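Q: what follows is a predicted structure for the sequence shown.
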Amino acid sequence: MKTALILGLLPVLVQSSQVLDWTHTGGRLMKRQNTGDGAQGDADSSQSELTERPAPRFPFPVTKFPVAKETVVLENTFYVPAGATFDGGMKRYERPEGSCNEQAEGTDADAVFNLLPGATIRNVIIGKHQSEGIHALGDAWVENVWWEDVCEDALTAKGLNTQLKVIGGGARNATDKIFQDNSLGGKYNITGFYADTFGSFYQSCGNCLNQAKRNATIQNVVAVDGIRMGIINPNYGDEFRLKNAQIDNVGIIVTKEIGNNVQTVPYHIGEGPDEKYALYNTTTDNIVEGFNGTVTNVYEPEDPYEWLEEFWPDGFWE
């Protein structure tokens, strides 16, 4: 049974570092870690931060989408305050009637959720036909979040030196891209994600008004039926890493472009790995082409959420 709740939620512009506890276990303010990048074949060194939080209570990568039992309709974009944790309890969240326009870049006001610096969002399903899914306006954690049908972007990073961590979750039918990096000198770290049918898995903005080096580390993911895993701008020093990935019917790993800050179409300069920007090796970094439905590197929590299987009645994998 689908229940629609119309919530008139005004944007909460909270800049305080105080933690707002919206979960059973409590949220916590995330401390920024500005560390070096590491060499080819390594993860971005900020990956070590994964060990500084409680162990995830959900498995990943999961190759089946959750079944939502309730839909929450938000009249306005929901702002998760700075330092707060929002736990959606695996409900589906969407805006009224949706507003998908694949030809237009959405604004913060078009997103279902905006995350203020230090926010965490977890156990959320983003419904279909939403112009924008989630915008991270500063450092943020995105855990076990699922996009049922991506329109323009699923998750967009903004802000200065934004550290964005994605653990688990999945997205499908992203005609354009799943992860968009519009930040000024940020880092994207994506672990345990499942992508099904997409244009680009990750994209560093090629024509933003403000440009800088961006860094993406993608590991332990399953990606099927996509055009490419990443687009980067070597002229701004972007770095892209891919490790322990199972991919199937994905034509290109990395596309390289000459980005600009005048909002014109970036110039394509090539594809494939190198020793400075596209830092991956299909053999040593265990990038397996061809996915038969069996996930080879599954994380299974010691203390899973008690209600978890309720939303995966047919199991987590094929």
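A: Good, I have the coordinates. Residues are numbered from 1 along each chain as shown.
Q: every contact and neighbour count from this point should use C-alpha atoms.
A: Fine.
Q: what packs against the host helix or strand of residue 145?
A: Here residue 145 is covered by strand 140-147, with elements defined by DSSP states H and E. On a contact count with 3 or more Cα pairs under 8 Å, 6 or more residues apart in numbering; DSSP states H and E, strand 140-147 meets strand 119-126, strand 163-167, strand 170-181.
Q: ok and the last one relative to strand 140-147, angle-wise?
A: Calculated by axes from the mean of the first three to the mean of the last three Cα atoms, to 10 degrees, strand 170-181 forms an angle of 140 degrees with strand 140-147.
Q: okay, the angle between strand 170-181 and strand 163-167?
A: Using the same axes, to 10 degrees: strand 170-181 against strand 163-167 is 170 degrees.
Q: quick one: contacts of strand 170-181?
A: Strand 170-181 is contacted from outside by 62-63, 65, 102, 144-158, 188, 193-205, 214, using Cα atoms under 8 Å, 6 or more residues apart in numbering.
Q: how far away from the center of its chain is that strand?
A: Its chain's C-alpha centre and that of strand 170-181 lie 9 Å apart, by Cα atoms, centre = their mean, to the nearest Å.
Q: would you tell me what the next helix or strand after it is?
A: Next in sequence after strand 170-181, counting helices and strands by DSSP H and E, comes strand 187-191.
Q: how about that following strand: buried residues?
A: For strand 187-191, burial by neighbour count (16 or more other Cα atoms under 10 Å) applies to 187-191.
Q: swap in stretch 250-269?
A: 250, 253-260, 266.
Q: so who does residue 282 touch?
A: With contact set as Cα under 8 Å, 6+ apart, residue 282 has these partners: residue 288.
Q: A helix includes it, no?
A: No - assigned with DSSP: H, G, I helix; E, B strand; the rest coil, residue 282 falls outside any helix and is coil.
Q: sorry, back to before: which one of the helices and strands packed on strand 140-147 lies nearest to residue 90?
A: strand 119-126 (4.8 Å; Cα to Cα).
Q: take the one below as the second:
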Amino acid sequence: MTNTTGHTHRRRTTRRRALLGGLGALTLTGGALMASGMLGTAGAASAWPTATGTKAVSSSISVSGTYDGGLKRHYGSGDLGGDGQEEGQDPIFNLKDGATLKNVIIGSPAADGVHCAGSCTLQNVWWEDVGEDAATFKGSSSGSVYTVYGGGAKKADDKVFQFNGAGKLVVTKFQVSDFGKLVRSCGNCSTQYKNRNITINDVDVTAPGKSLVGINSNYGDTAALRNVRIHGDSSKKIKPCIRYEGNNTGAEPKELGSGPDGTYCRYTASDLTYD
């Protein structure tokens, strides 16, 4: 997949850690999630789940319909077993338009996580050690809707969610820690789309991290932040929203500014809390 930063990714040593806590499987469908309102009342972060088993994945799992992983830890092996941040890796899961992936823990090696070819729902999906990216959204229709509900991600050297396609991305009740960027609208893909829309709501963010969302204002991208709780960043080093000048040439995108502007970065100080 396309590198939006222009920097070479470093390789990392695989890190596996036992995770504590339990989490019941969620039962809402993607449609019900959208209908129930993504801008609801904020709540506390869920505990990270304990894996119920393990599953080695040597070639990408294609999903149409719904794949319920039963909270098993899926990790790359064979061709998907490379460790690091190299561009162009295959994903653990390939979701077709309209597919749902739920109750899955993605361990390490994580390869390129999840790819969505069109609208998709990622429900209660947990990335223990993000590989290239946690998920990449690639739909070509402006009507595509990518829903991330629940779950979390740790140890993302760069991006968690890579938004290469067209449409709308909604991230709700998610938690992220030790990361580069939570969401990035592709800054230099050869095929660019206008008016990508991003909503981040009821999310827990734990430092260190660089930014919550990066958008291309010259293409009309917008990002709304609501009920975002930021932990361990009293100096406010994590930038909530950065505006870039995107391109389709592969060049390093130019940073235009950051912070709320009422047009592209849509939030106020009251939408963010720090502790």
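A: On my side now, so go ahead. Keep in mind that this is a model prediction, so the values were computed, not measured.
Q: which strand in the first structure has the most residues?
A: Counting residues, the longest strand found in the first structure (DSSP state E) is strand 245-258.
Q: what's the end-to-end length of stretch 248-268 of the first structure?
A: The straight-line separation of the ends of stretch 248-268 of the first structure (Cα to Cα, to the nearest Å) is 24 Å.
Q: the strands in the stretch 1-150 of the second structure, which residues?
A: 54-57, 61-63, 66-76, 93-95, 99-106, 114-116, 120-127, 135-137, 145-149 (DSSP state E, counting those that start in this stretch).
Q: mean neighbour count added to the ones you listed, as CSV?
A: Converted to CSV, the strands of the stretch 1-150 of the second structure look like this (neighbours: other Cα atoms under 10 Å):
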stretch, mean neighbour count
strand 54-57, 16
strand 61-63, 15
strand 66-76, 19
strand 93-95, 24
strand 99-106, 25
strand 114-116, 25
strand 120-127, 26
strand 135-137, 26
strand 145-149, 25
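Q: turn the ones you listed into CSV, columns for distance to residue 191 of the second structure.
A: CSV is the format used below for those (distance: least, Cα to Cα, whole Å):
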stretch, distance to residue 191 of the second structure
strand 54-57, 30
strand 61-63, 24
strand 66-76, 29
strand 93-95, 20
strand 99-106, 23
strand 114-116, 16
strand 120-127, 20
strand 135-137, 13
strand 145-149, 18
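Q: about what we covered before: got a markdown table for the helices and strands packed on strand 140-147 of the first structure, with distance to residue 290 of the first structure too?
A: Output for these, formatted as a markdown table (distance: least, Cα to Cα, whole Å):
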| stretch | distance to residue 290 of the first structure |
| --- | --- |
| strand 119-126 | 28 |
| strand 163-167 | 23 |
| strand 170-181 | 18 |
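Q: the first structure: which residue goes with residue 267 of the second structure?
A: If you follow residue 267 of the second structure across to the first structure using TM-score structural alignment, you land on residue 280.
Q: residue 51 of the second structure now?
A: Per TM-score structural alignment, the equivalent position to residue 51 of the second structure in the first structure is residue 68.
Q: contacting residues around that match?
A: By Cα under 8 Å, 6+ apart, the residues touching residue 68 of the first structure are 90-92, 125, 311.
Q: how about 6 Å then?
A: By Cα atoms under 6 Å, 6 or more residues apart in numbering, the contact set of residue 68 of the first structure is 91-92.
Q: distance of it from residue 21 of the first structure?
A: According to Cα to Cα, residue 68 of the first structure and residue 21 of the first structure sit 23 Å apart.
Q: what's the spacing between the match of residue 51 of the second structure and residue 89 of the first structure?
A: In this view, residue 68 of the first structure and residue 89 of the first structure are 10 Å apart by Cα to Cα.
Q: cool, residue 234 of the first structure as well?
A: According to Cα to Cα, residue 234 of the first structure and residue 89 of the first structure sit 40 Å apart.
Q: next one: residue 141 of the first structure
A: According to Cα to Cα, residue 141 of the first structure and residue 89 of the first structure sit 16 Å apart.
Q: before we move on, what about residue 101 of the first structure?
A: For residue 101 of the first structure, the distance to residue 89 of the first structure - Cα to Cα - is 28 Å.
Q: what of residue 145 of the first structure?
A: Distance of residue 145 of the first structure to residue 89 of the first structure, given as Cα to Cα: 10 Å.
Q: overlap of the contact sets of these two?
A: Residues touching both residue 145 of the first structure and residue 89 (Cα under 6 Å, 6+ apart): residue 123.
Q: okay, the strand holding residue 145 of the first structure sits on what stretch of the second structure?
A: Aligned using TM-score structural alignment, strand 140-147 of the first structure spans residues 120-127 in the second structure.
Q: check stretch 257-271 of the first structure too.
A: The aligned range for stretch 257-271 of the first structure is 244-258, by TM-score structural alignment.
Q: first-to-last residue distance for the matching stretch?
A: 9 Å.
Q: which residues touch it?
A: The list of residues contacting stretch 244-258 of the second structure from outside it, by Cα under 6 Å, 6+ apart, reads 6, 187-190, 215-216, 218, 241-243.
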